[in-house]
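>>> structure here, sequence nowhere to be found:
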């Protein structure tokens, strides 16, 4: 298929990144999964090579790269394993909030160490009692003169255990009507008194992607930690969710492509009744169906990438891609594991990890049910 997205410089960048990952990530990924964490030494290597937030301005350590470089990084990380997705979150979900809404002082303070690998970031929205319903968060930031005192708890926070810098959604006006107008964003640094991290959560999959709860007990910060304008947090979150959900769709389609590749290889080698099982009509039909749907998904995702690069409003289309592609990837995982037979259930086969890892993609960044609600709303139903 003709490549109508990436240019020569992009492909040179991809080749360089792929070689780097083959040397610095692939041989160690199984260990990272067991330790439930990607080591800081790897983050620093990423920073040294220019693979962290390359889209940022040169004065913060980036090289003003376009979004296609972020696409390449996310695609190549996903090929190693879905547990690498915390890096994409750092690059393309958390830092954009600081870059878009932060002051120059805040950018120098928090973006610069984030491009070098000295600082790891996270975003804290979800709470034990508030997931997709962000307006229902209970973490509060009460004013105390020129300071805010933050109390609350966040759950399921990707990069949470490693994070040095966390963008936290809080209620600065619990009585606001409607409720979402009372949300503000704060940047909290690890080591701040009253800010603690729970133990790493024991997830079904994506083990290398460290996840934990964050607790805020009378955390006192000055106004220099308020990101953007007070009461505008919800609007900031809505503005950035288009890119976050597009990143999820990109990772999911790459995961589906990888699972199909693994299964084609396995069925070509595995023999039953004197033949490779890829020769059986049922196997061929299953592979043909998956190849067709994955191709359709890839075409749609690539179209949205091009539109996003042009700063077009594709919230509805991205919502469509997020739910459809993640559902497709889950379906592909099930079919591919089935075609692996009993071996597909064994941990030493990559398809077993892929099967575990893909399930949560239909939940995070807004559940697929929420995606359909957004689509219906924008259809004026």
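The structure has been received and is ready for your questions. Small disclaimer: the values here were computed from a predicted structure and weren't measured.
>>> switch to C-alpha atoms for all contacts and neighbour counts from now on
Will do.
>>> quick one: the strands in the protein?
Listed from the start of the chain, the chain has strands (DSSP state E) covering 121-124, 140-144, 147-158, 165-171, 183-189, 195-200, 211-222, 226-227, 271-272, 275-276.
>>> which residues are in contact with the third one?
Residues external to strand 147-158 that are found in contact with it (CA atoms under 8 Å, 6 or more residues apart in numbering): 86, 122-128, 138-143, 170, 201, 209-223.
>>> and with 7 Å instead?
Applying CA atoms under 7 Å, 6 or more residues apart in numbering, the external contacts of strand 147-158 come out as 86, 122, 124-128, 138-143, 209-223.
>>> redo the strands of the chain as JSON lines? Include mean neighbour count.
Compiled in JSON lines, those are given as follows (neighbours: other CA atoms under 10 Å):
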{"stretch": "strand 121-124", "mean neighbour count": "25"}
{"stretch": "strand 140-144", "mean neighbour count": "19"}
{"stretch": "strand 147-158", "mean neighbour count": "22"}
{"stretch": "strand 165-171", "mean neighbour count": "25"}
{"stretch": "strand 183-189", "mean neighbour count": "24"}
{"stretch": "strand 195-200", "mean neighbour count": "17"}
{"stretch": "strand 211-222", "mean neighbour count": "20"}
{"stretch": "strand 226-227", "mean neighbour count": "24"}
{"stretch": "strand 271-272", "mean neighbour count": "12"}
{"stretch": "strand 275-276", "mean neighbour count": "13"}
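>>> next up, a second structure to put side by side with the first:
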């Protein structure tokens, strides 16, 4: 349901206050402890952040893509670990069920995902499977009224906390490529399902990833999302445009926050008798950052509106994700440079945000994957125009 303008503005303002008053002051603690305080997690649940995209009938806010992006612009201003905690519930950890789940699966899981009672996690990547997602090796073989899962998933976001895994597994070993892959809703705690130790990462401390291991893990046949084999990869593809726009919005929010930090430092730091903000060579970096962040915001907003209107936006989502994730990396790098020696010191946060920003160019499809998608679409359009 689309919110009226006043309600939307009130919701955005509420999230902005939450970011300013609760999240930003907690960033250093989260980075140091690699953990988000329980009280903040509860406050995030109360605000409905875990159910932004889940339909109202299942306890979520049921936001449109445009509305979700408006909130993620705000949440994105804080260290990415905060958003990461609920992002899988909003995106790839729930949307497979929202789009293709059976009525029973939706009723069983979506209310608990929306409330934050269940943390959803999306298990696709494997030790030898990353960008080539159609090469999944984890197997799910039918055995009576169950499936037996075997395999290892790697770098799975929120896996240490997850109560429900959306697992991509090959149900037809004879079928090569994506056609033999199915999606399962697998509850944590089942015999044969275990998680590895949380990885130590370059950045985004407080957001946890680890391996998920299946060793003769028996799941009921009712766990097959949609009740149809061979649809898992198609289900995953359906949610990617939404996830990529969400990531792009987060990149915009982080870039805008970094620019605030950069300018606050530049107008107060003096060299040669005047603020460094007055030096023309630095002004080039300020202007480039502002223009690029504005362009990325406009891309997200345009693609989100088009998606809400029912248009296919797969290519536009790839454009937005590619541009925004590369953009925030450049802005974060400029921020370190503007801070000079202070930019390399943890106290100033510039180095932490530089490391945090780096991951955006990798997950939900690397920059190179987005470039391939965009280029193939352009070639197909050209052939269609020429009748080839």
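Cool, got the structure. These numbers come from a predicted model, not from an experiment.
>>> if we can go back for a sec, make TSV from the strands of the first structure and add distance to residue 242 of the first structure to it.
Putting the strands of the first structure into TSV (distance: least, CA to CA, whole Å) gives the following:
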stretch	distance to residue 242 of the first structure
strand 121-124	15
strand 140-144	26
strand 147-158	18
strand 165-171	18
strand 183-189	18
strand 195-200	28
strand 211-222	23
strand 226-227	19
strand 271-272	45
strand 275-276	44
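>>> ok, which of these comes nearest residue 292 of the first structure?
strand 275-276 (22.0 Å; CA to CA).
>>> and that closest one, what does it pack onto?
Helices and strands in packing contact with strand 275-276 of the first structure are listed as helix 233-269; criterion 3 or more CA pairs under 7 Å, 6 or more residues apart in numbering; DSSP states H and E.
>>> in the helix it packs on, what's buried?
Of the residues in helix 233-269 of the first structure, those with enough neighbours to count as buried (16 or more other CA atoms under 10 Å) are 233-234, 236-237, 240-260, 262-264, 266-267.
>>> ok, stretch 202-212 of the first structure next?
Along stretch 202-212 of the first structure, these residues count as buried under the neighbour rule (16+ other CA under 10 Å): 203, 205-212.
>>> can you tell me what residue 233 of the second structure aligns to in the first structure?
Mapped onto the first structure by TM-score structural alignment, residue 233 of the second structure lines up with residue 234.
>>> tell me who's in contact with its match.
When contacts are counted by CA under 7 Å, 6+ apart, residue 234 of the first structure touches 180-181, 183.
>>> 6 Å - rerun?
Counting by CA atoms under 6 Å, 6 or more residues apart in numbering, residue 234 of the first structure touches 180, 183.
>>> gap between stretch 373-380 of the first structure and the chain center?
Its chain's average C-alpha position is 24 Å from that of stretch 373-380 of the first structure, according to CA atoms, centre = their mean, to the nearest Å.
>>> sorry, that was for stretch 196-210 of the first structure
Centroid displacement of stretch 196-210 of the first structure relative to its chain, using CA atoms, centre = their mean, is 15 Å.
>>> how much space between the closest residue to residue 343 of the second structure other than its chain neighbours and residue 326 of the second structure?
On the basis of CA to CA, 6 or more residues apart in numbering, the spatially nearest residue to residue 343 of the second structure that is not a chain neighbour turns out to be residue 336, at 4.4 Å. Applying CA to CA, to the nearest Å, one obtains 16 Å for the distance of residue 336 of the second structure from residue 326 of the second structure.
>>> looking at those two, which is more packed in?
Remark: of residue 336 of the second structure and residue 326, residue 336 carries more neighbours, 23 against 20, as counted by other CA atoms under 10 Å.
>>> how near is that one to residue 352 of the second structure?
10 Å.
>>> cool, residue 274 of the second structure as well?
28 Å.
>>> what does residue 100 of the first structure correspond to in the second structure?
When the structures are aligned by TM-score structural alignment, the residue of the second structure matched to residue 100 of the first structure is residue 99.
>>> any idea how far the residue nearest the centre of the second structure is from residue 155 of the second structure?
The residue lying closest to the centre of the second structure (CA atoms, centre = their mean) is residue 247, at 4.9 Å. In this view, residue 247 of the second structure and residue 155 of the second structure are 17 Å apart by CA to CA.
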